[in-house]
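> Next one to model:
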Amino acid sequence: MAVTTTYKATNVVNRAQRIIGYDVARALAILGMVIVHFSLTLVASDQQSSWLGLIVTFCEGRAAALFVVLAGVGLSLIGRINPNAEAAAIQAKRWTLTKRGLFLLVLGLINLTIWPGDILRVYGIAFLLIAWLFQASNRVLLSLAFSFVLAFVGLIMRFDFNQNWNWATLEYRNLWTFAGLLRNLLFDGFRSVFPWAGLIFFGMWLGRQHVQVALVRWRLFWIGVAMALTAQIGSIGLTHVFSQTWPILGKPDAAMLFSTASIPPMPLFMLSAAGLSLAIIMGCIQLSLGLSTSRIINSLAVTGQLALTWYIGHIVLGLGGLRSLGLYQNSSLATALGLALGFFGVAVGCSVWWKRHFNHGPLEALLRWATS
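Here you go, the predicted structure:
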C-alpha cells in the first residue's frame, strides 16, 4: 500500500531517501564492539566484576548482533529487484552478491589471522547463500533465521563447543587446519555461521518492512522490547524450572541451555539480541527523524556509513596499536573504556572529514571496486 500524504513529515520517510537511522545504528554497533574488544584485550578477566563490567557484559555479543542484523538490512537493499525483472537482471544481481560474498570471506580470513572474533566470514557465507535466496518470501527468511538457531542447538548437543578453545588467551587450537577452520567457521568460532547467519536473514526481513511509517516503527520497537524481555525472564524461569522444580537437567546444563550470554549463543541469547537490535534500530530511525539537523546525529550517520572500514580499523589500528604499547591484559577497566570512547571519538571525527572529500570509506570503496 502506498504511503499517503496525510502523514506528518515527522512520521514518514520517503522510500527513495536514505534512512540515516540505519547508519546511526551502525555507528552504535561499532561503538559497542570497540568497548567489548578493548576490554577483552586490555583487561584481565578477574577485573571485570565491577559496575563498569556490567556495561561490557551488556554490550558483549549484542553489539555484534546489531552489526549483523544491520548487515541483513543492507543485503535486503542490495538484493532489491523488480518482481518482473528479466533473467539477465536476476543473474547480474546474483553475480554481484556472489562476488561480494567472496570478497568478505577472504577479508574475514585475513582478519582472522589477527583477531579470533572475526565476523566477516559469516557475512561472506551469508552473501553466497542470499545470492540464491534474495527473492525468497518474508516467511522463508524468518524460517531460515529460526533454522540456523535450531541447527546450532543440534550441533552443540553433538559436539563439544569448548574443545579447541583456550578462553583465557582467546586462542583456538588447530585453527589453520582444514577441519579446524571449517569447524570454527560453521560451529564453534567466536562468531560462527550457525547460528549468527540467522540474524542476517532476520535483518533481511527487517529491511523489507515499511519503517518509513511511524506506526510500523513503533510496533517493531515494542516487539523488539518484548522479545528481549521475554528472553531474559524466560532464561531465569526456565533455568529454575528444569534444574529445581522438575530437575530434568542439572543446574550447569540448564544454565547453559537457557543462557542469554553470547558464548555459546543459545536460542534465548539470539532472541534477546534480535529483539534488542530491533528496538535500537527503530529508536535510531525515530531519533534521526526528530533530530535530522543535529550535528551529533549526522556525525554518527557518516561514521556508520564507514562501518566496514572501522570494523577492521578498530582491530588493526586500535587493538594492534594498544597491544604494541604493552597494554595487553595490563590495564584497568576504566582505562579500557576511556580508550575505547577516545578511539570512537577519533573515528567519528575522521569519518566526518572523510565524507566531506570522498563518497565512500576506504574499504567500502575497495569492496565496490573489487566486485563491480
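> make it CA atoms for all contacts and neighbour counts henceforth
Fine.
> Start and end of stretch 313-321, how far apart?
End-to-end span of stretch 313-321 (Cα to Cα, to the nearest Å): 11 Å.
> buried set for that stretch?
Residues 314-315, 318-320 are the ones in stretch 313-321 that count as buried (16 or more other Cα atoms under 10 Å).
> Next, the structure of the following sequence, for comparison with the previous one:
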Amino acid sequence: MTATAPTRAAALAPIASAERILTLDALRGLALLGILLMNVESFTASMLDAGSGIDPRQARWDWLADGFVYLFIQGKFWTLFALLFGMGFAAMSERARAAGTDFLPLYLRRVVGLLAIGLVHALLIWSGDILVCYALAAFALLAFRNAPLGALWPIGGTLNLMIAAMLLLGTLATFVAGDLIADAGSGAADRALRASEVAAYARGSYAEATAMRVRYFFGPGMAGLMVFVPMALGLFAIGTWFVRSGAIVEPQRYRRFYSVLLWAVGPLGLAITLAGLVIDSEPLLIDSGMGGSDMLGATLQTLGAPLMSLGYLAALVRVLQRGARWPLAFGPAGRMALTLYLMQSVAGTLLFYGYGLGLWGEVSRAPQVLGACVFFALQLAFARWWLARFRYGPMEWLWRWFTYARRPVLLKG
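You can find the predicted model right below:
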C-alpha cells in the first residue's frame, strides 16, 4: 500500500504542462475566440434576440460582419467547446482508471465546482452562461461512462438528432397552427420580457440587472437548458470517443476518419446551415410574428452547427499534422479558457451595461466584431504573460483546488 499510494496520488494530481495535449489547448483557444465573436452581440442586446439571424437593415460592413458570424460562428463554437469539455472529462477518467482509483468522487467534485461557477456567472455576471449547461450534461454523462467505445457515436448522434426532430416537430406545428400560436398571447409576454431586459441592462443599476438575470435564468434560461443540455451531452459522448479511441492523441492513425469529417461532415453542416439561411436569414423566434419559416431556418442552423464544429476540429488537426505551428499560438488561451471566458463576460457587461460604461445598443456589428478580435488578442497576450509566471489560470487553479481537495502549487518554481 505504501508503495502504490504516491503513484496513485500523482496520477490524480492536476496535469502537468508537459503532459498536456497541445492540440486540445489550441482548439480551446480558437473556440474561445469563436465564443466571444458569438457572444459580443448579446452583451448589447436582449438575450431573447440571440441567434436571430442577419438584420438586412444594417450598413454594408455591419451586414457582412453579421452574416459572417451567423454563418460560420453562431452555434459552432459552443458545440466545439462542448466536444472539448467531453474530451477533458474523459481524459481525467482515463487517468483515474489507469491509477486504479475510484473516479466518481473526483468527477463529482469537478462537476459540482463547474456548476457553482456557472451559477455565479449566470446569476451575477451574464445571462448567456453555458457552464451550467455543461455541468448538467456532465452529471448525465455518468450514465455512459462504462458504455462500449462503439456506442459513443450512436449515443451522441441520437441525442442531437432527437433535439433536431423535436425542433422540426415544432416547426411543423407552427406551419399548421401558426395563427393559433400567434393568438396565444405569447408575443405580448415576449415583448414585456424584452422591455424589462433593456430597462435593467441598458439603464439599470447592478442590483436591477442581477434581478433580471435571476428572472431570465428561471424563465427562458430553463427552457433553453431543455434543448442545450441533451445536445451538450451528445457532444460530450462524442468527445469521450475521441479520447478513449486515441483519435485526438494519435490522429495519424485516423487519417481516413478525419478526412470524412473534413470533406463530408463539415460541408454537410455548411450546406444545412446555408439551406436555413436561404429559407429565412432572419428567423424571428419570439413575438407574435413567429412562423414556420422562422422555426425551420433556426432548426437547420441548430442541426448544422455541430457538424460544422466537427469539420473545424478536423481542419485544425489536419493543419497541425502538416507541420503548421500557428494554431499553437492559441494554446495559452486554451490553458486558461475558464478564466478568459469569465473575463469576457465581465468586460462585456461592464462595457455595455448601464452600471458600466452604458454603451448598450450604440455599437454596430462591424465594430463589435473588430473589438472582440482586439480584446481577444489582449487576452492572449495576458495568458502568455500569466503562464510564464504561474502554472494555471486563477479560475483553473481554484477549480483544481476544489476538485482535488488540496491546493495546487500556483507559482512556477
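> quick one on the thing from earlier: now intersect the buried residues of stretch 313-321 of the first structure with the helices, please.
Gly320 (DSSP state H).
> Map Gly67 of the second structure onto the first structure.
In the first structure, the residue paired with Gly67 of the second structure is Leu54, using TM-score structural alignment.
> Let me see the contact set for that match.
Gln48 (Cα atoms under 8 Å, 6 or more residues apart in numbering).
> Going by secondary structure, it is in what exactly?
Element membership for Leu54 of the first structure, per DSSP states H and E: helix 51-59.
> What residues of that helix count as buried?
Within helix 51-59 of the first structure, the residues that count as buried by 16+ other Cα under 10 Å are 53, 56-57, 59.
> Next, the contact list for Arg384 of the second structure, please.
332-333.
> To which residue of the first structure is it aligned?
So Arg384 of the second structure corresponds to Val352, using TM-score structural alignment.
> before we move on, what about Gly128 of the second structure?
Applying TM-score structural alignment, one finds that Gly128 of the second structure aligns to Gly117 in the first structure.
> Distance from the chain centre to stretch 100-108 of the second structure, please.
Chain-centre distance of stretch 100-108 of the second structure: 25 Å, with Cα atoms, centre = their mean, to the nearest Å.
> swap in stretch 149-162 of the second structure?
A distance of 19 Å separates the centroid of the chain from that of stretch 149-162 of the second structure, by Cα atoms, centre = their mean.
> Average offset of it relative to the first structure?
In the superposition against the first structure, stretch 149-162 of the second structure averages 3.1 Å from its aligned positions (mean Cα distance after the TM-score superposition for the first structure).
> And the contacts of that stretch?
Contacts of stretch 149-162 of the second structure (Cα under 8 Å, 6+ apart): 230-231, 233-238, 240-241, 244-245, 303.
> Among the residues you listed, name the buried ones.
230-231, 233-238, 240-241, 244, 303.
> Select, from the residues you listed, the two members most distant in space.
Taking Cα to Cα as the measure, those span a maximum distance of 25.6 Å, between Arg244 and Leu303.
> in the stretch 251-372 of the first structure, which spans are helices?
251-257, 267-290, 295-304, 307-313, 320-324, 333-357, 362-371 (DSSP state H, counting those that start in this stretch).
> closest one to Gln17 of the first structure among those helices?
Closest of the helices of the stretch 251-372 of the first structure to Gln17 of the first structure is helix 267-290, at 11.9 Å (criterion: Cα to Cα).
> to the chain's geometric centre, what's the distance from that closest one?
The answer for helix 267-290 of the first structure is 11 Å, by Cα atoms, centre = their mean.
> again with stretch 184-194 of the first structure
The answer for stretch 184-194 of the first structure is 14 Å, by Cα atoms, centre = their mean.
> Over to stretch 379-387 of the second structure?
Once both centres are worked out by Cα atoms, centre = their mean, stretch 379-387 of the second structure turns out to sit 21 Å from its chain's centre.
> That one vs the first structure, mean deviation?
After superposition onto the first structure, stretch 379-387 of the second structure sits on average 0.7 Å from its aligned residues (mean Cα distance after the TM-score superposition for the first structure).
> With distance to Asp102 of the second structure and secondary structure as new columns, can the buried ones among the contacts of stretch 149-162 of the second structure be given to me in TSV?
Compiled in TSV, these are given as follows (distance: Cα to Cα, whole Å; DSSP: H, G, I helix; E, B strand; the rest coil):
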residue	distance to Asp102 of the second structure	secondary structure
Pro230	26	helix
Met231	28	helix
Leu233	22	helix
Gly234	24	helix
Leu235	24	helix
Phe236	21	helix
Ala237	20	helix
Ile238	23	helix
Thr240	18	helix
Trp241	21	helix
Arg244	18	helix
Leu303	37	helix
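> Pipe those residues into a markdown table and attach distance to Gln368 of the second structure per row.
Output for those, formatted as a markdown table (distance: Cα to Cα, whole Å):
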| residue | distance to Gln368 of the second structure |
| --- | --- |
| Pro230 | 31 |
| Met231 | 28 |
| Leu233 | 31 |
| Gly234 | 32 |
| Leu235 | 29 |
| Phe236 | 31 |
| Ala237 | 34 |
| Ile238 | 33 |
| Thr240 | 35 |
| Trp241 | 36 |
| Arg244 | 39 |
| Leu303 | 26 |
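> Show me the contact partners of stretch 18-38 of the first structure.
13, 56-57, 59-60, 63-64, 66-67, 70, 280-282, 284-289, 297-298, 300-305, 307, 310-311, 314, 319, 336-337, 339-341, 344.
> likewise stretch 62-74 of the first structure?
Against stretch 62-74 of the first structure from outside (Cα under 8 Å, 6+ apart): 22, 25-26, 28-33, 123, 196-197, 199-208, 262, 273-274, 276-277.
> what do you get for stretch 366-378 of the second structure?
Residues from elsewhere that reach stretch 366-378 of the second structure, judged by Cα under 8 Å, 6+ apart: 33, 36-37, 40-41, 61-66.
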